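Peer 1: Return a 3D structure for these sequence lines:
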Amino acid sequence: MFAQEQKDNRVQVTEASTDGGGYDGDEQRNPRNWRPWKKRLMFFALMSSSILADGGMTWGATLIVPQALEWGITIDKTATTMNYGILLQGVGGLMAIPFIEAYGRLPVWLWPQFITTFLVLGATLSNNYGVFTAFRSLQGLFGTVPQVVGLPIIHDMYPPEEWSQMINIWGTTFLVGPFLGPALAGYIGAGSTWKVSFGILTIFYGLSTLLIFLFGYETYFLPGRQCQRNSRLLSMVGVKNHNLPAGPTLLFWCQTLVVFIFKTPLLLTGIATMVNFCWPIGITVTVSTFVAEPPYLFNTVQSSSLRWAAIIGALLGWVYGYWFNNWVTRSSPKTYYTEKRLHGVWAAIVTMACGLLTYGFTLNYGKHWIGLAFGWLMVVAGMVASTVSITAYALEKYPEQSTVTSAIINAWRTASGFSVGYFQPAWIQRDGIAAVFGTQAAVVVANLILTITPVIVMGKRQAKKKGGSS
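Peer 2: Presented below is the predicted three-dimensional model:
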């Protein structure tokens, strides 16, 4: 009901423009008609902030040993400094939706990134576990916005036929962050201290904020009414960024969010995303603990270098997603339906399940670390490929609600990332590594059958009905 009301408003605005109520220069102000260099610079700024969202949150994963020694606590407890921040990423994404839609993309993208810079600085200057964890938790709350605002920006700047390609690039950027961030942090920390490493992260956030300030523009646009004639300064503070007749309200978008959370396609694909992210994030936050013990005894540099396996896996997932979505885009209109994009999940999940088995059994029997690297590579490749397919499907399914769908998927993803750090260590201690990772592989496959399959079946039936009625 709420989404339909908003859609009706958009239709009325469009009709007004065709009746002579439009303004000269609408086509020039339309973000899809911006100059290519303007789009590229803005997309570059978006990627710089997106890679820091998860990359900055997991930055300290390879620094837990020196932090534990400095604070006089156990390594397992030190590893939990990221958990609340990961949870609050999902919460922050949901909270950002009403503001993004009510006040515009640019201000809700710029100012949280600015705030996050100082939160990371606060974590850098912290001298105990409690204060550090508090700053890191708030970092997750404010720093998650690029993962939510990216989808509506792509929707605004690019035509539908380019959405899947741009989602593939943008999505891989923030999905590779959780592995690239800890690798860089470990290298820097090995040659200095963990505080210096977090100081470098503060600089990265500052540079990202500067890029948004220099190259960021408001992308919200509807033809037929005056929009974006205000100065960039006014756009940055959310003044006159919208051109709906009455303007969307915070309450309206809160109601819309609740409605869309429980829509069957988003609910099922959201659950699938939660499970697909749970186990890769579990490996990310625990691998440094495992390889620091016999028989591996990795130092900080070696532990950081192992994460390149995950980075390579993410890039392979990107290549697969790029190829598959291009193939789907070229499909015959007669046989095409939106849920066809979800078929990209099949190969991804099989790859992830095989990777979990390889990683788990290598760790269980203390085999060569190459087995850990290869298993982790497959897990991450499957995670990225499946997430790209699900995200591309969600945007195409609900193009008018790009912000809402992006935040919902992000919330499901981070909810699992938060929880796994708490229950997986105890689970492994109780049942053993082989049983745990074998169960995880089975859960991944069962999840695919129970969530993605019904969505594909329902979508195919709807497509046939529409085809028959036409």
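Peer 1: C-alpha only now, for contacts and for neighbours.
Peer 2: Noted.
Peer 1: Can you tell me the centre-most residue of the protein?
Peer 2: residue 147 (4.6 Å; Cα atoms, centre = their mean).
Peer 1: List the contacts of it.
Peer 2: Going by Cα atoms under 8 Å, 6 or more residues apart in numbering, residue 147 touches 50, 53, 93, 174, 406, 407, 410.
Peer 1: Measure how buried residue 354 is and give me the count.
Peer 2: 18 (other Cα atoms under 10 Å).
Peer 1: Name the helix or strand for it, please.
Peer 2: Residue 354 is located in helix 344-364, with elements delineated by DSSP states H and E.
Peer 1: List the ones among the contacts of residue 147 that fall in helices.
Peer 2: Using DSSP state H to define helices, the subset of the contacts of residue 147 located there is 50, 53, 93, 174, 406, 407, 410.
Peer 1: Give me the distance between the fifth one and residue 212.
Peer 2: To residue 212, residue 406 is 20 Å away according to Cα to Cα, to the nearest Å.
Peer 1: Neighbour count: these two, which is higher?
Peer 2: residue 212 (25 against 22).
Peer 1: so that one, which of the three states?
Peer 2: Assigned by DSSP: H, G, I helix; E, B strand; the rest coil, the conformation of residue 212 is helix.
Peer 1: Would you agree it is in contact with residue 44?
Peer 2: No - checked against Cα atoms under 8 Å, the pair residue 212 and residue 44 is beyond contact range at 9.1 Å.
Peer 1: Sequence B follows; please return its structure for comparison with A:
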Amino acid sequence: MAASEKPQVTTVESTNSSDIVKDNAHADAADSTIHRDRHGLPLVPQPSDDPLDPLNWKLWIKVVVLGEVSLLSFLALLSASLITPAFIPLSLFLHRGLVETAFVTSTFVACVGVSTIVWNPISNVYGRRPVYIITVAISIAMSVASGKANNFGQILTFRALSGFFGGVPLGLGSATVADLFFTHERGFYMGIYTVSFILGGHVAPIIGGYIERDLTWHWCFYVPAIVTAAVLILFTFTVPETLYSRAPEALARPRRTWLQNMLMQGKAHPTRRLRIVDFFRPIQMLQYPSVLLPTMSYAVSFAYGSILFIITSANLFGKTYHFKPQQTGLLLGIPITVGSVIGEAMSGGFSDWVSEKRAIRRGGERKPEDRLLAIFPAFILTPIGIIIEGVCLEKKMHWIGVAFGIAVASVGLQISTTVVYTYTAECYKPQSPEIGSLLNFARQMYSFAMGFYAIPWAERIGVLNAWVAMALIDVAFFLPIILLLFKAEDWRSRLGEPKFHRDL
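Peer 2: Below is the predicted model:
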């Protein structure tokens, strides 16, 4: 269904209605009104009759919400990586080596991974909106404090806190997309969200070097704080709550008005309370292969297809090409940005198209695994890009070869990102906040660990050997994804649905 079209409403016999109820637990078995897309396929999930239901919002409202959440995600990784080209002057200020200085970014990355494990369960009770506003506001203060830090211990502490609070949009954004859009259109809109946060880390090096040159490295922390503050003010006045329960007991209660929604009066979910077990739900999702295998593959691809380039660029580009910070930022940022945009053009909308066409061919039956057909270019592109950069650095070839390798790897990574986020959310939509937390945690933790061994490994066995080894590791973790095409549906049937969040 095109995003701007209204759902078609069809009245069918009760036997047909019961089929839809089976796929949509929130639907009323006695209700015979089924909303369909333009191809006549039942919408998943089925929207309620409540105008406050995000699925019923006008397209422009959904786009505004998506745009601002995506912008906060963009700024989160911008804040993480803007300092990267300025590692050399920062290391001189801190009296530390480049490997240790890279912990300024690695620490942020690690705490981003932990943040959504804590904050996403809170958002399932009190709402997405207050969690976004509170955490982003604190992260702004921590970013300013990082710029004012006087020693290594202080800057690591403030960067850890900045990541813990500022990383929330990176894990919660996927749940917001699932709140707003139907299954068949999520690939396109999830792609907008994923390319936004990845571009934050990729655009940062382009401008970080110039900020350091013209203003000093301190402004690599002040600039994102200022921009994020402006976006947060806009967000506070324009983005409503997207958490919505379609469970009968929640629908039976009086709903909040639009004003109460914006003022965050009361809990967003009227029938829920926060429990300790909610913070461990992401771990519970690891028992499902349709979550476990994509999470492992994506964590490795993100580390080697993005963070590897970011945390090693100042060291390796300086030694190989004698680049200044701004030159390092351009060589890193431009190809990684261009590659991400191309990768998104090849993934989000394409996976929606594949899913829709195959569902029509089956007579309306949707299968999440159809989306995995769009991920296979990443199987080749990401490891090939890593190897190309390794060859060029080892042989001291022209920097254009390094740029090409980074761009190729970025195309593959963006394809993986969009397809993995969309596929896992489609398999278990009510648990999308936990899945987002899990993907975020695995991605950030693996990237953090890589920061300890990437450069030392390259110094010991050579850049080319180290980069080839990491490319092969990426391939090895991708191979189990192929199993999902043939086994995932059976595995999901045998394991059943998670017993929590059935009211979402």
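Peer 1: that older thread, just send the ones in helices among the contacts of residue 147 of structure 1 back as JSON lines, with distance to residue 60 of structure 1 too.
Peer 2: Conversion of these to JSON lines gives the following (distance: Cα to Cα, whole Å):
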{"residue": "50", "distance to residue 60 of structure 1": "17"}
{"residue": "53", "distance to residue 60 of structure 1": "13"}
{"residue": "93", "distance to residue 60 of structure 1": "22"}
{"residue": "174", "distance to residue 60 of structure 1": "17"}
{"residue": "406", "distance to residue 60 of structure 1": "26"}
{"residue": "407", "distance to residue 60 of structure 1": "25"}
{"residue": "410", "distance to residue 60 of structure 1": "21"}
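Peer 1: Nearest to residue 305 of structure 1, out of the residues you listed: which one, please.
Peer 2: Taking Cα to Cα as the measure, residue 305 of structure 1 sits nearest to residue 174 out of these, at 19.3 Å.
Peer 1: To which residue of structure 2 is the closest one aligned?
Peer 2: Counting by TM-score structural alignment, residue 174 of structure 1 lines up with residue 197 in structure 2.
Peer 1: what's near enough to touch its match?
Peer 2: 70, 71, 73, 74, 75, 76, 77, 170.
Peer 1: Need the counterpart of the fourth one in structure 1.
Peer 2: For residue 74 of structure 2, the aligned position in structure 1 is residue 51, judged by TM-score structural alignment.
Peer 1: what about its match, neighbour count?
Peer 2: 24.
Peer 1: quick one: residue 388 of structure 1 and residue 232 of structure 1, what's the gap?
Peer 2: Going from residue 388 of structure 1 to residue 232 of structure 1 by Cα to Cα gives 32 Å.
Peer 1: Looking at those two, which one has more neighbours?
Peer 2: When neighbours are counted by other Cα under 10 Å, residue 388 of structure 1 and residue 232 differ, and residue 388 comes out ahead with 30 against 17.
Peer 1: and the gap between the aligned residue in structure 2 for the more buried one and residue 76 of structure 2?
Peer 2: Applying TM-score structural alignment, one finds that residue 388 of structure 1 aligns to residue 418 in structure 2. Per Cα to Cα, residue 418 of structure 2 is found 18 Å from residue 76 of structure 2.
Peer 1: Can you tell me the SS state at residue 34 of structure 2?
Peer 2: strand.
Peer 1: That one: neighbouring residues, count only.
Peer 2: Quick note: residue 34 of structure 2 (other Cα under 10 Å) scores 21 neighbours.
Peer 1: Please apply the same query to residue 97 of structure 2.
Peer 2: Counted with other Cα under 10 Å, residue 97 of structure 2 comes out at 13.
Peer 1: That one touches residue 91, doesn't it?
Peer 2: Yes - with contacts defined as Cα under 8 Å, residue 97 of structure 2 counts as touching residue 91 at a distance of 6.0 Å.
Peer 1: In terms of secondary structure, what does the helix of greatest length in structure 2 contact?
Peer 2: Longest helix of structure 2, by residue count under DSSP H: helix 463-495. In this structure, helix 463-495 of structure 2 packs against helix 289-302, helix 376-394, helix 432-461, with contacts taken as 3 or more Cα pairs under 8 Å, 6 or more residues apart in numbering; DSSP states H and E.
Peer 1: All good on my end, thank you.
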